[in-house]
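Participant: From the sequence below, what's the structure:
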Amino acid sequence: KFNEISLWEGSDEELRAGKTKFRQSLLELPKKFPSGNYFKVVEISSQGGVFKATLIVDHLGEKKEAHAEWVCEWIRSSDEKLKLLDLERKNYLELRSDKKVLYNDYTYKVLGGTPHYDTQINKGISEWAGLISKFGDMAMTGHHGIAIGDVNGDGRDDVFLCDGGSLPNRLYVQNDDGTATDVSVGSGIDWYEDSRAALLLDLDNDGDQDLVVATIAMIVFAENNGNGQFAIKGGFPGAQYPFSLSSSDFDLDGDLDVYVCIYGEGDMNSGSRGFDERSPVPFHDAKNGGKNVLLVNRGGFSFTDETESVGLGTNNDRWSFSASWEDYDNDGDPDLYVANDFGRNCMYRNEGGRFTEDAKGLGLEDTGAGMSVSWGDYDRDGTFDLYVGNMFSAAGNRVGAQAKFASGRGPDEILEMRKMYRGNTLYRGTEGGFSDVTRDARVSMGRWAWSSGFVDINNDGWEDIVIANGYITGWNKEDDL
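Facilitator: Just a heads-up that it's a prediction; the model follows:
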């Protein structure tokens, strides 16, 4: 829990410090914030010989951190050197805590004793690329999820880990002391197919956690015998490039149903999938992605594709990354939000087991690079709010701010294109819909956000936001302007 939070808004003449004082302040930053000081240029422009740059600044320390925007003005002097004319600090936020960290990394303590920790779990894609027979079976960007549940009924959570093609999936059962035992082989789930996502949930209502896995071959359903051993009961081969799974009893018949997000259409005969098969066109509003699938639970591990019959076929042509269920309108049945890459997201309102797509009407289209979605009530007003994880790109912001950006395109289309790199979006729920409060809440910059979630990480009763982010950084240092 943070003991002190300081905010600074507006202009302050004392911050327009002299050159000597400013230089000294910069030199002292590593002492005040020893964990790192990061400056990210997000906008740059020039007019009349004056250059203006906007930076996102992060100062990190063990017990305090600070975040702000800097707006700097420069001029080229007679000796061709840049001279700082002015610096304005905006949206300053400083946090102090009596604790050094909220969480510690316990990966090795929990999994370090398992036999494959060093040979599989602790290796990255760069090592596997030169060892596996077909690189196409392993997602270079690491789209491999996990599922958490109690597989053996001992009251402790266990972990199922999806992995890339040519590497077996893993099931780790938690021990009394908090460590884990690898039971993958004995449980019957150490499949070598490229697996993207999994769910541990009770599909047959017998009280134990069954398993659903989205593999490159098919959606696999496996029954738990109650002791953590699984038997394959069937599969659905019609999902050619699955990226994520979500589940809900949308028709309220007592059985859990499964929704599958399909990223890009695939060709099972050629082996091409995703970008190998086609590119998203147009890049900011692509409608040539895969077709998501709703698998309705008929009992006895029998599932049927009812996507079209229940109304989920509307706008079902996007590059879908993830989906989340929630009864946002409090009418008793779960509704569905789908986060799509390369364009608009979808919001399906459930009306007695049939769906109506109304993202635009509710103000929830969010034309960014959608990768994740989470429901919560961050302001505790009793209405559901929505946080969508997208892509934040400093380079994209710099390029998109230029007057010549997307010349020849209409203003609405340019706004949509600029949204692609703006970052994450927070929607506040109201009685009549949703409003975008991202800027006021200062939650857009989640970097390259693959996953995000509302969670009260410090147990103070207020939901915080946790974001998993990152991407591959190349060595090209050429200017982007």
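Participant: going forward, measure contacts between C-alpha atoms and count neighbours the same way
Facilitator: Noted.
Participant: Helices of the stretch 101-250 of the chain, start to end?
Facilitator: 107-111, 125-128, 184-187 (DSSP state H, counting those that start in this stretch).
Participant: tell me what the longest one is packed against?
Facilitator: Counting contacts by 3 or more C-alpha pairs under 8 Å, 6 or more residues apart in numbering; DSSP states H and E, helix 107-111 packs against strand 180-182.
Participant: packing partners for the strand it packs on?
Facilitator: By 3+ C-alpha pairs under 8 Å, 6+ apart, strand 180-182 packs against helix 107-111, strand 170-174.
Participant: For the comparison step, fold the sequence that follows:
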Amino acid sequence: MKNGILLFLMAFLPIALSAQFPYALKGTTATFGAPDTVSGYPFPQGFPQWGTGVSCIDFNNDGLEDLTFATGTNQELYFYTNNGDGTFTKIAPLVSNTHHTKMVLWADYDNDGDKDLFVTAFQRPNTLYRNDGGGVFTDVTAMAGIPVRNDWTWGATWGDYNNDGLLDLYVCNRHNAVNSNYLYRNNGNGTFTDVTRKAGVSDGTQLTFQANFVDINNDGWLDLYLANDRLYGNTLFRNNGDGTFTDISTSSAAGITIDAMNTAAGDFNNDGFFDLYVTNTPNGGNVLLRNNGDETFSDISASAGVQGFNFFWAGNFFDIENDGDEDLYVSCMKDFTGSQNKVYVNQFVETGMEVFTEPYVNGLPGDTAQSYANAIFDFNDDGKLDIIVPNNGSDTIHLWENIVSNSNNWVKFTVEGTVSNRDGYGTRVEIWAGGKHYVRGHYCGDAYLNQNSEKIHFGIGTASMVDSVAIHWLSGITDVLTDLSPNQTYNVVENSTNPIPVNVNVVHADCHGSDGEATATPGGGVGPYTYEWTSGDMTATATSLAEGNYLVTVTDSNGDRGIGFASINNIGVITCDIAVTMSTNGVGGAADLTVTGGKAPFTYSWSNSATTEDISGLAPGAYEVVVVDDNLCEGRGIVGVYDNVAPCMPIIPTETVVTAYTATLKWDVPPTADASRARYREVGSPTWLISPAARDTDSELTIEGLTPDTEYEYQTKTRCDGPVISGFSASYFFRTAQLSGLPCDSWIPHTIASDHDSAVIEWTDNQDADRYRIRYRIIGDPIWKEQVALWAMVTLGNLTPSSMYEFQSATLCGATWTEWSVTTWNFTTTMAPPAMAQAGGPAETDREDRSALEQLEESAEASFKLFPNPARESITIEFAGSDNNAVTVRNANGQVIRLINSTLGSYSLDLSELPTGMYFVTVVDANGMPSTQRFIKN
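Facilitator: So this is what the prediction gives:
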């Protein structure tokens, strides 16, 4: 038992609760705006809620932690400002977004000192809002280079994976056929580049709920951990420090295969390495992965007592009673068992044992809402961590105030990067107090759909002083503070505690190699000085530097030190930005060139023989420029000049991206274009081939089936408003890439996992492959089924339980599929769950299971119709009246999987995500009368 008494006040309008328990809940209601429900109806196609997210970030920079909630379809996001007196005020939406949003993440991606907002959405576009100050936000998604498309996005996380001082974005898509996850690298100019495949973190097409950038091996580089649902094992990517990652899921034992939802990180045993907590369904329970400090993890969830065995979602580490070890709060989906959210209290400080206890065996009293996400913050700044829970359905927001009554002390830190990203995400903070050592990390989106407080909190027990603090920034800089008083918040700016200022002058590398230099000059202290560069140089000047970031530690004769930072750019990379003025009646066009990078002076060579920086008096057409700098480094640019009067012009390509078998043509869209296409051929061939068509708003098209390392000629054509069609353009040229050297053979599986009705098969991606194919059948069946995959993974669904399957593989390279593999592989599906064993009704299970199902028996006189029944893709619910009907859909175990409100005469229920089996639909009409029917998903 912990020392002291743990008290929580639940601020949950309009109810105030008071009760006594081993760790008591009591107090009066704190005002929290209106009793909002953050996940409204209807949900798209009857899709289950599975929660919406919450953020505890101070979005108006007044020092108080505010609240932002994602919401359901046709609802604006909720924004609450903290009044500083224990209450919140709901304000008008800062942005307009009525999609079915999932996660809200505040982050200063442009390092300008105010928080920008990224919002994920289910089957709707994700949105990036730039904070322009004064409460003004601009949707910059498209101009930032983030695709505007209807993905199946759940979670996301910000982190600086390449340590360049800019926050990068990882987006999780829970879809097993179309979308992978995506890593967007921050370019530092307001735009992002998709580096997913280059970095090696697409994770195929797995059902990813959430990800977390966390340094699992304390090497100063953020690794990436993913929670993947169903048969897809979780993935741990180790950061290689060169812009790429290595999948160590198997070797680390972190690649557990459960119904994973959560990726929270914390150091529960105070050993200096971050552990992971992954939530699960009742099938196996939650998993606590202890970090062994050698890039491996051990599952200690059973011995630690944190499994839970229910439908758990968000789980957060936090120190409830400020005793120095991190406890857990876990959100649970409400079902017929009366499930409640869990509080697990860590006993490590008291006993030295890696065990947790449950002061509330059935959860916090009254904490019985439909909960998915939760977040941790200190809303009244009293040093005791509180909990915010956005609930679903008719359940209102829960705010739990921590009113623990003990004498334990605490300390908090806010961090501001100057060389590292301004928010300081990825920073690792260590403190020593009362003879004990504690470590905390700073994350931006780690648990399921949440963003915790920006303030890095430590409980320090009865220690009366914080002896020392080390703040390790991603830049490599460390700030050290000593002899801090407890029960205060300290604001730390990067490199502010090192007493000797260091000025660094740099000579950037050019396009010819590693010839950059950096010279450190101390601005204080007493000489002589010693110098230690991260490049290995030990003198004031570091030489032969390639593009990258470098630190120098300068130590004077008294032992005082200073840290300097050098960023070496490859200025030989010349970028040509061209602004265009369209011509009028074939004359008067212009191209204004802006050159960045390189070393002046520059020379210019345009395709029309001009040698000036800018050109004018142009007719319609394509204009290319070659720029050469003083180091003889070269840059190129091309631009299309269209006419604003001419009836129709062919598209003018400005970029061609090639692989061994494909070419993607990119252009600026003509003002009157309805559709575009190209004809192409190998140079010297008499025969033209026709490309696919591009729509009016498309700015690119891809030609497939090309021959590697071959020169091609192509011409473009455009159909404009009405029936007007341009002629073909003059010829352009490209050369396809050489093969990587990997043979284009049928793929070989390295992972096969199956349950009763589905299987997941993975193999190694071939960079030269365009796509993959599998054919499969029950052994002995004469008919093969086929499926095509874009990634090195495939999910097979609607399989027959207790059956042995065989499959073969093929690979598409260019225009030709390989033959089906000679080898045939096998897998066996498991038995169906007991409740699905009989299609006509529930199996005869034990009495306890049977009594749960008896609650769902069909009504003698149902007030609605279900058809078709059985059904595969969707089923129609036809109501007796069009008044408000409340619909609940449960599986054969009695668990709620859909909640629907409908005022229409009928409703189409999407079944595509449901496993085969028996389900029950209960409709409560406007008079409060319930009736129930069952249906079969086949």
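Participant: and the helices of the stretch 101-250 of the first structure as JSON lines, adding distance to D154 of the first structure and mean neighbour count?
Facilitator: Shown next, in JSON lines, are those (distance: least, C-alpha to C-alpha, whole Å; neighbours: other C-alpha atoms under 10 Å):
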{"stretch": "helix 107-111", "distance to D154 of the first structure": "18", "mean neighbour count": "15"}
{"stretch": "helix 125-128", "distance to D154 of the first structure": "34", "mean neighbour count": "12"}
{"stretch": "helix 184-187", "distance to D154 of the first structure": "16", "mean neighbour count": "16"}
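Participant: quick one: which of those helices is nearest L364 of the first structure?
Facilitator: helix 125-128 (35.1 Å; C-alpha to C-alpha).
Participant: And the contacts of that closest one?
Facilitator: 140, 142 (C-alpha atoms under 8 Å, 6 or more residues apart in numbering).
Participant: Could you do stretch 294-312 of the first structure as well?
Facilitator: Under C-alpha under 8 Å, 6+ apart, the answer for stretch 294-312 of the first structure is 203-204, 221, 233-234, 236, 255-260, 292-293, 313, 348, 353-357.
Participant: for stretch 416-433 of the first structure, same thing?
Facilitator: Outside stretch 416-433 of the first structure, the residues touching it (C-alpha under 8 Å, 6+ apart) are 284, 342-343, 362-364, 366-369, 383-394, 396-397, 400, 434-438, 441, 443-449.
Participant: which among those residues end up buried?
Facilitator: 284, 342-343, 364, 366-369, 383-394, 396-397, 400, 434-436, 438, 444-449 (16 or more other C-alpha atoms under 10 Å).
Participant: Tell me which entries of these lie within strands.
Facilitator: 385-389, 434-436, 449 (DSSP state E).
Participant: Let me know the closest of these to L7 of the first structure.
Facilitator: L7 of the first structure has its nearest neighbour among these in D436, at 21.9 Å by C-alpha to C-alpha.
Participant: Longest strand in the first structure, by number of residues?
Facilitator: From DSSP E, the single longest strand across the first structure is strand 82-97.
Participant: How far away from the center of its chain is that one?
Facilitator: Distance of strand 82-97 of the first structure from its chain centroid, counting by C-alpha atoms, centre = their mean, to the nearest Å, is 29 Å.
Participant: quick one: buried residues of that strand?
Facilitator: 84, 87-90, 92-93, 95-97.
Participant: Closest one of the residues you listed to F51 of the first structure?
Facilitator: Among the buried residues of strand 82-97 of the first structure, and counting by C-alpha to C-alpha, the member closest to F51 of the first structure is L84, at 9.4 Å.
Participant: Might you report the residue contacts of that closest one?
Facilitator: With C-alpha under 8 Å, 6+ apart, L84 of the first structure has these contacts: 72-75.
Participant: Neighbour-wise, give me the winner out of those residues.
Facilitator: Highest neighbour count within the contacts of L84 of the first structure: E73, with 20 neighbours (other C-alpha atoms under 10 Å).
Participant: mind checking which helix or strand that one is in?
Facilitator: Applying DSSP states H and E as the criterion places E73 of the first structure in strand 64-76.
Participant: For the stretch 501-650 of the second structure, just list every one of the helices.
Facilitator: Under DSSP H, counting those that start in this stretch, the stretch 501-650 of the second structure gives no helices.
Participant: Right, I'll call it a day here.
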